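A.B. asks: compute the structure for the input listed below.
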Amino acid sequence: MAQVIQPRENARNAAATKLDKAVRAVALSFVMATGAGIGMLPQIAHAQAYSFSNVSIEGNQRVEAGTILSYAGIARGQTVSAGELNDAYQRLVASGLFEQVEIIPQGGTLVIKVVEYPTINQIAFEGNKRIKDEDLAAIVQSQSRRVFSPRVAEADAQQISQAYVQQGRVAARVSPKVIRRRDNRVDLVFEVFEGGVSEIERIGFTGNAAFSDRRLRRVIETKQAGLLRAIIKKDNFIEDRIEFDKQLLRDFYSARGYVDFRITGTNGEIAQERDGYFVNFTVEEGQQFSVGEVTVTSDLPEVDPEIFEKAVRLRSGKVYSPSLVENEIARLERLAIREGLNFVRVDPRINRNDRDLTLDVEFQLTRGPRIFVERIDIEGNTTTMDQVVRRQFEVAEGDPFNPRAIRESAERIRALGFFTNADVQAREGSTPQQVVIDVNVEEAPTGSISFGGSYSTTAGFGLALSFSERNFLGRGQYLSLGINTSSDTKRYFLSFAEPAFLGRELTFATNLSYTESTEISDEYDAENGAFGLSLEFPVSENGRLGVNYKLGYSNLVDPDGTGSYGGIVANEIAMGEIFDSSLGYKYTYDTRRTGLDTTAGVLFEFGQDFGGLGGDRNFVRTQAKIVAQKKVMNEEVTLRATLQGGALNYTKGQTRVGDRFFTDPDIMRGFAFGGIGPREIGAGVNDSLGGEYYATARFEAEFPVGLPEEYGIRGGVFYDIGSVWGLSDTSGVAAGNQIVSEAFEDRQTIGVSILWDSVLGPLRMDFTEPLKKKPYDETQSFNLSVSTEF
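C.D. replies: I've put the predicted structure just below:
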C-alpha cells in the first residue's frame, strides 16, 4: 500500500485536518469575504453603476492574472453594478481553484484577493485490504500534481464506498484527509474502514402459490448465506443483482404461462448490526394460460397461408410461453426466405380468452420495410478474428435486414463463451434504406492449464498435465492436449476441433491418443492407440448427424512373459497386435433447449461403426440411448428414465476383451467396472471378459431434502436393471474352467443419491444395494462422480 511520507509523526498529527474542516473554512471565508466586501463598499448598495480604471489581483501563485480576470468577467473601464460584482465573486468561487476569494472596490481600483487551493503532492490509501491501491486509484478523480478540490475528494470517497457496496460491504466508510506540506502542497489520504460483508440471511417471497419459495430461490442469481459463505459470493447484497433477479422471475413465470405475473415490491432490510440483509419479493402470479387456436393469415397476394400453417408446430392446449411464439416466428420467416419471399415479416397477434384461460395466437404475414444490411462493423475483438463473430450472423452485407435474425445472432455470439460482454446494435446507414450493424465485444479468457499430482495405495503416485484452449489463435477452434500418468497407467492425448469447417456450419474434429494400462487385470497389460476424424452438421432444428473415421491399435501383453495363465485371455493375448479401421455415423436428437415443453425434454442417440476398411477385422458396432425427463410437483421433483444398449457383431476375426462392453456407473450403478457379464472362473481364475451385447434401464427421481437451497444439496432415489451378455467364441476355455453369464441374466439394484452443487462442480454420491446379483459379480456400494444433466 502506498504510504504518505512524513517528516515527523507529531508534525503529521499537527498538520492533518479532516476534509470537513476544510469545507467549513471555505464556507466561512465566503461569508467573511462577502461581509467584508459589502462593509467596505456601502456605496454599492446605493450606486447604480461603477467603473474601475484598474484591477489589482493579489494572492495568486499558480493561476495567471488573466485567468482570474476571465473568470471574474470584469475588464478595466467596464461599468458594473453591485449585482455584477456579486456574480463575478460567484464565478471565481465556482471555478474550484480558490480556497478563499475577496472582491474589494477601492476608489477606481478593484482589488481581487484570492487564496489558491493547494496542489496535491500524492494520494494514498490506508486501511484497504479487499481492494488494491491500484484499483482504488483508478476509481478516484483526484490526481497528483493537480489542484486539490474538496468536492472532488468527497465524490472520490463516495465512489470508493460504492466499490465496497458492490462487494456487499455496505458498512464501509471512507474518510478523506489532507496533510499540509510546504509550498502550498498537500497529501490526500483516504482512510478506509472496510467493514464486514453484509450477507443475505434470508430470501423470501410473498404472494406465490404455484411455486414454492425453494423453487423460486433456484431461479434467481442472489443466494442466501450458507455453509460456504466464505467462498460463494452470490450471497452478498448487491442492488443491481436484485434488479436482474426481478427479470429472471418475470422470465420464469412468463415461460410457464403466467402472462399477468407482476412484482409489486421488493423489500431489502438490513439488520441493526449492518451485517445481514433480509430480502423479500412480493409477487402477483395471476392465472396460467394455455395456447388456444393457432392460425396463419396473410394480406399478401403472393403468399399462400396454407404452406405456412403446415410448418407451425405450436398446438392448442400447450402451456403458453413467449419463447414458443418466438420460435414459430423464426421458423416461418426462414420458410418465407426459402420460398423467395423477401421482406415478409411475421407479426404475432394474441387474443385473450379469460373465460377458458387461453390465448389465441394469430401469425399474420405482412410486408416489412425494404431495408438492407450495408455492413457489419466489429470492434473490441483484440484476439478473436472478425470471421469468428461474423459467421454467427445468418445475414451478410447486401441481404435484407431482419431485426429478429440480428437478435438471434447476438445470442449466438454470447453463447460462444469467448466474450465477457457482447453488444449488437443496428443503426441507420448511408441511406434510410440501409443499416449498419455494430458489434462491440470484450474478450474473455478462454484457455486453461492444469497441473496436478495424485497418490493412492493401489495406483501409487500420478501426474496430470493438460492444456486446453477454446479459442485457439482467435479462430474459434478447440485444442486440448495432456498427459496423465500413474504407476500403472499412462495416457497421452491430443484433440482439435474446427466448428466452422470450410466456412459452413460443419464441425471438423480430430483426436489422437495412446494408453498403456496395467491395472485392468493381473493376467494382461493393455496397449491402445486411436486416431479419429469426424464431421458433424445439423439436419433439422433439433437433430445433428456426425460421420467419422477411426483407426485403432490394440495389443494385449503378458506381464511376466511366461504365458502361463491359459484360458480365453491367454488365447486373446496370443493374437498379438491388431489394427482396426472403421467408418461410422451418429445421429443425435435433442429437445432439451428448443422443445415445446420447458419442464420436459428428450435426448436420443444412435450410432454405428463399420469395421473392415483395410483393418484386420470386419465388424459392426451399434449403440443407442434414449433419455426422457419431466419435472413434476411444481418442478420440485425431476423424473428421469434412461434406456441404452449396444451390440457387437464380427464377420472377420473375433472380439477381444478390450473390444467388448463392460458396465460402469454411467451404464448401471451398483457394480464395479466389469462387475457383471461373461466371466471365466475356475481354480484361482475369475476373469471378467465383457460381453458383445448390453442393455440397461435406469429410473430415477431427484427432489429437495429439506436443507436450505443455498447449500446446493438435493436427494435422489433410483432403480437400475440391466445385463451384459454374449460371447461368440469360447473355444479357448482352460480345462476345468467354465464360462458364466454368457446368456442374458438381468441384474437389479436400488439406491439413494446425494447431489451437491459444490465449488468443485456438480458432485454425485450414489449409495447402492443389489436386489439381484450372482455370487461371482463384483459389486460397488458407493460411487462418487461428477454429475451431468443428460
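A.B. asks: rest of the way, CA atoms for contacts and neighbours
C.D. replies: Will do.
A.B. asks: how far does stretch 443-459 sit from the chain's center?
C.D. replies: Put simply, stretch 443-459 sits 21 Å off its chain's centre (Cα atoms, centre = their mean, to the nearest Å).
A.B. asks: now do the end-to-end distance for that stretch.
C.D. replies: For stretch 443-459, the first-to-last residue distance is 41 Å (Cα to Cα, to the nearest Å).
A.B. asks: one more to line up against the first:
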Amino acid sequence: MTQRNGKAATLSRRAKWMLTAAVIGAVSVPVDMVPPAAAQSYRFTQVEIEGNQRVAGETILSYAGIGRGQNISAAELNDAYQRIVASGLFETVEIVPRGSTLVVKVSEYPTINVINIEGNRALKDEDLQNIIQSRSRRVYSPALAEADAATIATAYEQTGRISATVTPKIIRRSENRVDLVFEVAESKVVEVERISFVGNRSFSERRLRRALQTKQAGLLRMFVRSDTFIADRIEFDKQVLRDFYASRGFIDFEVLSVNSELTRERDAFLITFNIREGQPFRFGEITASSDLSEVDPEAFEQAIRIREGQGYSPQAVENTIARLERLAIQKGLDFIRIDPQVTRNDRDLTLDVDFRVVRGPRIFVERIDIEGNATTLDRVVRRQFRTVEGDPFNPREIRETAERIRALGFFRKADVEAREGTSPGQVIVDVDVEEQPTGSLNFGLSYSASSGPGAALSFSERNFLGRGQHLNFSVNTGADNAVSRFRFAEPAFLGRNVRFAFDASYAVSDDQDDELYKTHRIRLQPSLEFPISENGRLELRYTLEEDRLYDYTGESNIIAAEAEENALIASKLGYTYSYDTRTTGLNPNAGIVFRFSQDFAGLGGDSEYIETTALLGGQTRVWNEEVTLRAELEGGALHMLSGNSRVTNRYTLNGKMRGFQPNGLGPRDPAEDDGEALGGNMFAVARFEAEFPVGLPEEYGITGGLFADFGTVWSLDNTDNGRVDDDFNLRSAVGVSIFWTTPIGPLRFNFAAPLMKEDYDEEQTFDLTISTRF
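C.D. replies: Predicted coordinates for the structure are as follows:
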C-alpha cells in the first residue's frame, strides 16, 4: 500500500523494534544480580492506553489479553502486541513497559473520506464501485484495499485485459481522514489469435471452432467480446467439446490438455486443444425391462423412439428416460425410475441399451423455497416446476426445471438444488436466482430501395410487472408507409401451459405498385397456443380486420373494380399446427419443421373465404458437418366463398423467392408496358440451398452459399374476361449467397439470375437481407 501527500504508514518493523528496545531496557541490569527467570518475566499493576480516539481502552485490553498483577514473559508480551496489530484497527502500535506500568500507544487507521478510481476507460466507475468492499465513512483497511484492488484487476481479466494493474493509494486529509484512490493501468485487450486442435480426425478445426464459445480475433474484433482471452471460458469450452463429441457417438472422447501460450509481443494467446476422439458408436439393441409386477415392459418399449443403427447420443437417452417416466405417471405408477443399462460392444462399435423400470426411493418434495426474485413473482418461477409440494421427488425433473428457469431469460443466474428436509423421506428444493434487466428501448434508421429511408422505434418488456408476460410496442415508418403494432402475451394463461396473445396493428401505405393506390389495414387478433405432443403445438385464433383500398390512379380494370369496394371487414377463425424437431430431435445435425394453417372468414363481416398455407422444411449437415443443406417447400391457397379476392389479400411471393423484385412476378394487368402486379390466389415455391466455407479464416464469420428457387403465383377470380394470364407459369432462379455474421446480426447478400420467367416479370439480381437461416 502506498500513499500520496503524506507520511508513509509503517506497521510492524518500527513497533517491533521499539518493543524489543523496551524489553531490553526493562531488564538492563547485570545478569549475575537477577535470576534468569526474573529477567524473562514482568508484572504490571496498571496499563495506560494512549492515542485511541474511536476504540475504547477496554477493547484494546481485551485484544492484548494482559491482566493486572499477573506474571507475563517477553514472548507473551510480544503475543499481546501481535493480537492488537491483528485486530486491523490501528496503523501503528507500540508497547512500552515502564516499571510496573505498561504503556500501549496506538494510532488508529483513518476514516475514508471518498473513494476514487482513476485511469479506467473500459469499465465504468459505478460498475467498479459496486464490486469493491471499501466504503466512504468507514475505517480504512490496507488489507481490504489490497483485496479490492485484486477484485478490480479480476474484473479487467474478464474483459481480456489480463495485464491490467490496480494500485491502491491514499491521500491524507485533516481530522484523520484519507481519500482512497485506485490507480488503474488498463493495458490492451489480449486477444485469441489462433485456436488449433491436435488429435482431431473426424472433424476439421473449422467445425470444432464453430462449437466453441471462445473465438479467434477477426475483422470486427473491436465489437466482439468472445475473441478476448478469458481463462474461465476455456474450461467451459472443454465441456462444450465433450458434449459435441458425445452427441455424435464418440463416448471415449477426452480433452487431454489445453495449452495457452502468449505470443512474443504478449498481446495475444495461441490456444491448442490436445484431444483424443476415439471411435463413434451407434445404438445396438434397444429394450425395456422390469422386475415389478405392476409394470408392463412391452408398453414402455413401444414408447421408445430410438432405433437400432442410429448414432449414439446421450441426449437421446435422456429424452427417452423423460418420456418413459411421464408414461409411468400417466399409468399411475409412483416412485418409478428409469435406469438405463448400457452394454458396450467393441467389435461392432454399438451400445445396447436396456431401459430398466425400477422402484425409486420414497422421497417427497416437502417445500420449494425461492430467493432472489425481487421483481419476478414467485408463481412465475413455480410454474416451471412439473411437481409441487407433496409430490414424489424426481432428481431428473429438478435438473430440467433449472434449465426451464434459465431459459426464461429473466435471470442472470438461476441455481436449483435439493437438500434434506425435516425428515429423511423429504427434501427441500431451493431456488436461488439473480435478476437481470428484461426491458429494452430501441431506435433505428433504415433504407430500402423500394420504400426509401425509414425509422423505427420499439419498446419491449419480457417480464412485464414481474408476471412473466411479454409486452411489445413498435412503430416503423418509411417514406410512404407506416406500421404500428402492439403485442401482449401471457405464457401461462389461467395457470395452464397455454399461451394467450393479443396482437393489434395498424398499417398505412401509399407506395403500393408505384403509388397507384393507397391502403390501410387495422387488425385485432387474440390467440391461444398450447402443446399437443412432444414436438407439436396448436394455435387457435380469431382475427378481425378492416382492409381499405382507395385513391386508385392506375389502368387495371381488375384493381379499379376492387377499389370501388373501399373498406372490407373480415371476421375469421383460424388455427396453426406446427411440428418442430430442430431443438428436440435425436439427430444434432438435422431437423425438420412443418406448419399447416387455415383461416375461415365469414363469421360476420364482408368477406367469406378459406385460406390455407403449409410449409415443410428440413436441414442436415454433410461432409463432416462442413456443408449445410436446406430445403423448404411452401404453398398457399385462397378460396373465395363469395365475391372476388383483392390485390391486398392475394399472394405475391415477396420474400419467398429470390431473383425477382417485390411484386415482380405473377399475373399483371396489362401484361405489356410494365403492367400492374395483381398477385394470385395460389402460390407454390421450393427453395434449395447449400452453405459452405469459402476458405476465409473462420473468425471473419463469412461463409458462402448456392441456392435454387422454383415457384410461381397463379389463379385469379377475375381475369377481365380472360384478358389477364393467370395460368401456372413456373419461374426459377439460381444464385450465390454470402453469409456474414456481424454484431448487428447475420447479414445475407444474394446474387441471383432468373432462369425461367415471363416477359413481364421484373428481375432483381441483388438484395441484402437479415439472414433467416433454417
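A.B. asks: ok so Arg323 of structure 2 is a helix residue?
C.D. replies: Yes. According to DSSP: H, G, I helix; E, B strand; the rest coil, Arg323 of structure 2 belongs to a helix.
A.B. asks: got the contact list for the aligned residue in structure 1 for it?
C.D. replies: Counting by TM-score structural alignment, Arg323 of structure 2 lines up with Arg331 in structure 1. Arg331 of structure 1 makes contacts with 311-312, as judged by Cα atoms under 8 Å, 6 or more residues apart in numbering.
A.B. asks: please tell me how far Arg331 of structure 1 sits from Tyr589 of structure 1.
C.D. replies: 18 Å.
A.B. asks: got it, and Gln364 of structure 1?
C.D. replies: Applying Cα to Cα to Gln364 of structure 1 and Tyr589 of structure 1 gives a distance of 30 Å.
A.B. asks: Ile750 of structure 1 matches what in structure 2?
C.D. replies: Using TM-score structural alignment, Ile750 of structure 1 pairs with Val734 in structure 2.
A.B. asks: number of residues surrounding the residue nearest to that match when sequence neighbours are not counted?
C.D. replies: Nearest residue to Val734 of structure 2, sequence neighbours excluded (Cα to Cα, 6 or more residues apart in numbering): Ala708, at 4.3 Å. Using other Cα atoms under 10 Å, Ala708 of structure 2 has 22 neighbouring residues.
A.B. asks: which stretches in the stretch 501-650 of structure 2 count as strands?
C.D. replies: Assigned by DSSP state E, counting those that start in this stretch, the strands in the stretch 501-650 of structure 2 fall at 517-531, 536-550, 567-580, 590-605, 608-622, 627-642.
A.B. asks: pipe these into TSV and attach mean neighbour count and distance to Leu77 of structure 2 per row.
C.D. replies: Below are the strands of the stretch 501-650 of structure 2 laid out as TSV (neighbours: other Cα atoms under 10 Å; distance: least, Cα to Cα, whole Å):
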stretch	mean neighbour count	distance to Leu77 of structure 2
strand 517-531	18	77
strand 536-550	18	79
strand 567-580	18	78
strand 590-605	18	77
strand 608-622	18	77
strand 627-642	18	78
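A.B. asks: nearest to Glu490 of structure 2, out of these?
C.D. replies: strand 517-531 (9.6 Å; Cα to Cα).
A.B. asks: that closest one maps to which residues in structure 1?
C.D. replies: Aligned by TM-score structural alignment, strand 517-531 of structure 2 corresponds to residues 524-538 of structure 1.
A.B. asks: any idea how far the matching stretch is from the chain center?
C.D. replies: Chain-centre distance of stretch 524-538 of structure 1: 31 Å, with Cα atoms, centre = their mean.
A.B. asks: which residues touch it?
C.D. replies: Outside stretch 524-538 of structure 1, the residues within contact range by Cα under 8 Å, 6+ apart are 505-520, 544-559, 569, 573, 658.
A.B. asks: before we move on, what about stretch 402-412 of structure 2?
C.D. replies: Contacts of stretch 402-412 of structure 2 (Cα under 8 Å, 6+ apart): 381, 384, 413-416, 433-438, 462-463.
A.B. asks: for stretch 180-192 of structure 1, same thing?
C.D. replies: 4, 15-16, 117-128, 148, 157, 172-179.
A.B. asks: and those residues, which of them are buried?
C.D. replies: Buried residues within the contacts of stretch 180-192 of structure 1, counting neighbours by 16 or more other Cα atoms under 10 Å: 4, 16, 117-126, 128, 148, 157, 172-179.
A.B. asks: among those, name the ones in strands.
C.D. replies: Among these, the ones falling in strands (DSSP state E) are 16, 119-126, 173-179.
A.B. asks: kindly indicate which of the residues you listed lies nearest Tyr50 of structure 1.
C.D. replies: Thr119 (35.7 Å).
A.B. asks: might one say that the closest one is in contact with Val147?
C.D. replies: Yes. In this structure Thr119 of structure 1 lies within contact range of Val147 using Cα atoms under 8 Å: 4.5 Å.
A.B. asks: give me the most central residue, structure 2.
C.D. replies: With distances taken as Cα atoms, centre = their mean, Gly409 lies nearest the centre of structure 2, 7.0 Å away.
A.B. asks: structure 1: which residue goes with that one?
C.D. replies: Counting by TM-score structural alignment, the partner of Gly409 of structure 2 is Gly417.
A.B. asks: name the element that match belongs to?
C.D. replies: Here Gly417 of structure 1 sits in a region with no helix or strand, counting by DSSP states H and E.
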